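Student: show me the folded form of this:
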Amino acid sequence: MRGSVTLAAVVVGIWSLLYVVTQLVVDPPLTVLPTVGAGVAITVAVVLGYPSVLRGPRDRGRVRGGGRQGDSERGFRDLAAAGRTLPLRAGLTQDAARRTCELLRPMLSGDAVSITDTEDILAYVGPGQDHHVAGSAMQTSAAPRTVRQGRTQLVRDRAGVGCRKPDCEVVSAVIAPLRIGQRVVGTLGVYQARAEIPPKGLVEDMANMLSLHLELAELDRERRLATDARLDALRAQINPHFLFNILNTIASKARTRPEEARELVLRLSEFFRYAVRQEGHFAEFAQEYFFVRTYLSLEQAARFGERLDVRYDIDPQVLTSRVPVLTIQPLVENAVKHGIAGKKEGGTVRLRARVDPLTRTVSIRVSDNGEGIDAAVLATLTEQHNQRAEDLASPADRDTLPGAHAGVGLRNISERLHALFGDRYDLQISTPRSGGTVVDLTVPMR
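Tutor: Below you'll find the predicted structure:
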């Protein structure tokens, strides 16, 4: 409203001045047509130029404000985009910190960006990097103060920064803590070579995002450690009685049938080489298949002979699929130990494997026609399988469960599969009316 009144007053003034000049000052006075034409032209020019001339300062302020708002929105967009690719997702390392600083420097309105742990500089990019060296102790007093106090530090002068080098280019800074949970694990610092400090809110938002990535990295690390521990437990679970029987068989055949004894030694070495030296958590099904066949041939040679019948039904397409290592053999071993071993006449173990290209899954079935699993043990295993990994019975409790010896391998496998796949796998145990036990495992194709 105020701008409209001003414009109206200006237009009235223009026509009044035009009347005085054209009718009173000029001699002879101008006629009506030139006077009106000049007035209309001047009025149109003023009206069109009104936003930039009469209200220019206010509008420029708006433009500047709009620029700040645009910069802020652009900053948050950059922040969100950076959040999807931040290298710190791999953990708080020097290489990840350096790449993160290089990524963040253009969007945090700072001359230099630094990431530290609680004691040392992990990365520093910008003015002052000649003495703020990665791997060395923090050069400022502001960064350690952030770690001690656990809150953002705003530094507006060189003395507040407290750099050990007196002529350091850094004059001001915003330094925010990085956390994993409630624990401060480092700092994110944005430094300026002038007195104007970087935007505090933007730096804190980025520090919070980095902290979230560090928490996820920590969870990944803990999950890997737990998964490695379960794999080591499966390796250590190789039945000593199985080894004892094999060695006795080799010793007994060493004199009478040396070639058979030599063949058993070779198979046994292949068995343990694969079990102990297999790296990573996945291997081709063909390797696991060979491992299972080696195990069963040793069991037949050392203990069961013709009492153990083995049937294989393997889809050739499954051979190149990658499956969790040391998963199929424990299932087959359970079938032999707890299904066939108790039957005087022996029995049959079947291994079946298929690939479903539509659901991109690998299905594995291990079955036997042995004594079957005890109903109490089956109920306990089913109940634990339906729980989350964090809700499973503690190691101290497992040995007190009914049939704990028979089920510890299945529980270990289930926990490791949960750590590897989350809810994207299925492990079902059943006892058909015809007898025996059936274990069905379905895992995502890799």
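
Student: going forward, measure contacts and count neighbours with C-alpha atoms only.
Tutor: Noted.

Student: burial check on residue 234, number of neighbours?
Tutor: 20 (other Cα atoms under 10 Å).

Student: which element, helix or strand, includes it?
Tutor: Per DSSP states H and E: residue 234 is located in helix 200-236.

Student: for comparison, sequence B:
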Amino acid sequence: MRSGSALLAGVVVGVWTLVYLVTQQFVDPPLGVLPTLATGTALTVAAVLGYPSALRGPRASSRPAPRDPRVQPIAAAGRSMPLRSGLTPDAARRTVELLKPVVGGDAVAIADREQVLAFVGPGADHHRVGGAPQTRVTAEVIEKQRTVTVTRPEHLGCTEPDCPLVSAVVAPLAIGSRVVGILGVYRVHPDPPPRGLVEDMASILSLHLELAEMDRERRLSAHARLDALRAQINPHFLFNILNTIASKARTDPEDARQLLLRLSDFFRYAVRQDGHFAEFAQEYFFVRTYLSLEQARYGDRLRVRYDIDPQVLTTRVPVLTIQPLVENAVKHGIADKVEGGTIHLKARVDPLTRTTSIRVSDDGVGMEPDVLARLTHGEPAPDDGDRSPRSGGVGLRNISERLDSLFGERYDLSISSTAGRGTVVDLRVPLR
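Tutor: Next up is the predicted model:
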């Protein structure tokens, strides 16, 4: 217990002792219980309110504890590090300009394993950007993969005799266990910059480089899956459409010409679409072009219903995602049904959850539970040679994996089907 609190407790005990003596011993007749309690309570409250320092103890200062003046600039530098985009000359230049007032050096440099990417401060006349590193210590750090501190110019090992740099701390920049460059902080006097500070900044830069590498690999992976989807456009679809066009060329040349133009539009969009996102209106046109070609082949057996919220048309969705789902419905839902059926494409925007929802449904032959289970878990059908999305083949898995790389867990792709009644595919992606 603090001394102030103990003193206050003693005062309270003394107050109640005095109240008892006065009201019960010195007064005749003694006061009743209620008057005694009221008097004691009033005096106790007065003692507590009149003695705040004893109750509360020493008051803490409202001023915050002093902070290292370097902490805030370092934190700000870490958040805005340009190397998050990769180890490039432009990113390195902006990084050294950001770090120079923070790391306590007269000059700051970033180099990769072959050339100086950025240099600011004394010595910039011969430590030229784009040239090979001029100091022996740079090669030592890359080779030994550890930080080196030097306090004499001969240990620095600059090839320029009149180099003004005397001391330095040079730390490696690494992606995993692979050293990809260095961060060098130099001074023009023998007292080197703080080693711990330079190593901390090198660790931050290395973390940003690792994140940049992960982003690059994710983009490459997404591009590879998109290319796989382009390459997977069913050749049987092309052959069947060409046969349909050849047949119509004898009976209805104008209709055959229109089909050729639509087929050209179809493949032009599939092959030349840049990037991973496009407006829904473009994907919608692509789907309608595909279905018009299939309707020329199947005739009245293939019916299509569109239910598109106009707000969806300007949203951006992943390219080549809706058409494979529609093709799956045609190929494995309607084509195997003698009397044909209807495909329903529905799209909505939910402003509350900020998502775009797309549903592709058909009233075709549906799927058996075991086929649906394989499809849901991305497992191939057993030795049937069918690589289609319907069988859980590469197509739908590519779509799912590409959505993973684009959205992480912020999307939903679900499939439900009943044999003999049809299939429903629901896709929900973040609004863009």
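
Student: how close are the two chains, by TM-score?
Tutor: Overlay of the two chains. TM-score (TM-score structural alignment, normalised by the length of structure 2): 0.81; 365 aligned residues with a Cα RMSD of 1.8 Å.

Student: if we can go back for a sec, what does the helix holding residue 234 of structure 1 correspond to over in structure 2?
Tutor: Mapped onto structure 2 using TM-score structural alignment, helix 200-236 of structure 1 covers residues 195-231.

Student: that stretch vs structure 1, average distance?
Tutor: After superposition onto structure 1, the mean distance of stretch 195-231 of structure 2 to its aligned counterpart is 0.4 Å, using mean Cα distance after the TM-score superposition for structure 1.

Student: strands of structure 2, start to end?
Tutor: 107-112, 116-120, 148-150, 167-175, 178-187, 277-279, 302-308, 316-318, 341-350, 355-362, 412-418, 422-430 (DSSP state E).

Student: between those strands, which one is closest to residue 203 of structure 2.
Tutor: Nearest to residue 203 of structure 2 among those is strand 167-175 (7.2 Å), distances taken as Cα to Cα.

Student: tell me the angle the closest one makes with helix 195-231.
Tutor: 30 degrees (axes from the mean of the first three to the mean of the last three Cα atoms, to 10 degrees).

Student: give me the contacts around strand 167-175 of structure 2.
Tutor: If you take Cα atoms under 8 Å, 6 or more residues apart in numbering as the criterion, strand 167-175 of structure 2 is touched by 137-138, 141-142, 145-153, 156, 179-195, 198-199, 202-203, 205-207, 209-210.

Student: same deal with stretch 75-91 of structure 2?
Tutor: Against stretch 75-91 of structure 2 from outside (Cα under 8 Å, 6+ apart): 92, 94-95, 98-99, 112, 117-118, 201, 204-205, 208-209, 211-213.

Student: on that earlier part again, would JSON lines of the strands of structure 2 with mean neighbour count be doable?
Tutor: Listed next are the strands of structure 2 as JSON lines, based on neighbours: other Cα atoms under 10 Å:
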{"stretch": "strand 107-112", "mean neighbour count": "26"}
{"stretch": "strand 116-120", "mean neighbour count": "24"}
{"stretch": "strand 148-150", "mean neighbour count": "20"}
{"stretch": "strand 167-175", "mean neighbour count": "27"}
{"stretch": "strand 178-187", "mean neighbour count": "24"}
{"stretch": "strand 277-279", "mean neighbour count": "17"}
{"stretch": "strand 302-308", "mean neighbour count": "14"}
{"stretch": "strand 316-318", "mean neighbour count": "21"}
{"stretch": "strand 341-350", "mean neighbour count": "20"}
{"stretch": "strand 355-362", "mean neighbour count": "22"}
{"stretch": "strand 412-418", "mean neighbour count": "16"}
{"stretch": "strand 422-430", "mean neighbour count": "20"}
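
Student: export the ones you listed to JSON lines and tack on distance to residue 247 of structure 2?
Tutor: As requested, the strands of structure 2 are exported to JSON lines (distance: least, Cα to Cα, whole Å):
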{"stretch": "strand 107-112", "distance to residue 247 of structure 2": "63"}
{"stretch": "strand 116-120", "distance to residue 247 of structure 2": "64"}
{"stretch": "strand 148-150", "distance to residue 247 of structure 2": "78"}
{"stretch": "strand 167-175", "distance to residue 247 of structure 2": "60"}
{"stretch": "strand 178-187", "distance to residue 247 of structure 2": "62"}
{"stretch": "strand 277-279", "distance to residue 247 of structure 2": "35"}
{"stretch": "strand 302-308", "distance to residue 247 of structure 2": "19"}
{"stretch": "strand 316-318", "distance to residue 247 of structure 2": "35"}
{"stretch": "strand 341-350", "distance to residue 247 of structure 2": "24"}
{"stretch": "strand 355-362", "distance to residue 247 of structure 2": "28"}
{"stretch": "strand 412-418", "distance to residue 247 of structure 2": "35"}
{"stretch": "strand 422-430", "distance to residue 247 of structure 2": "31"}
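
Student: let me know which of the ones you listed is the nearest to residue 238 of structure 2.
Tutor: strand 302-308 (17.6 Å).

Student: whereabouts in structure 1 does the closest one align?
Tutor: Alignment of strand 302-308 of structure 2 against structure 1: residues 308-314, by TM-score structural alignment.
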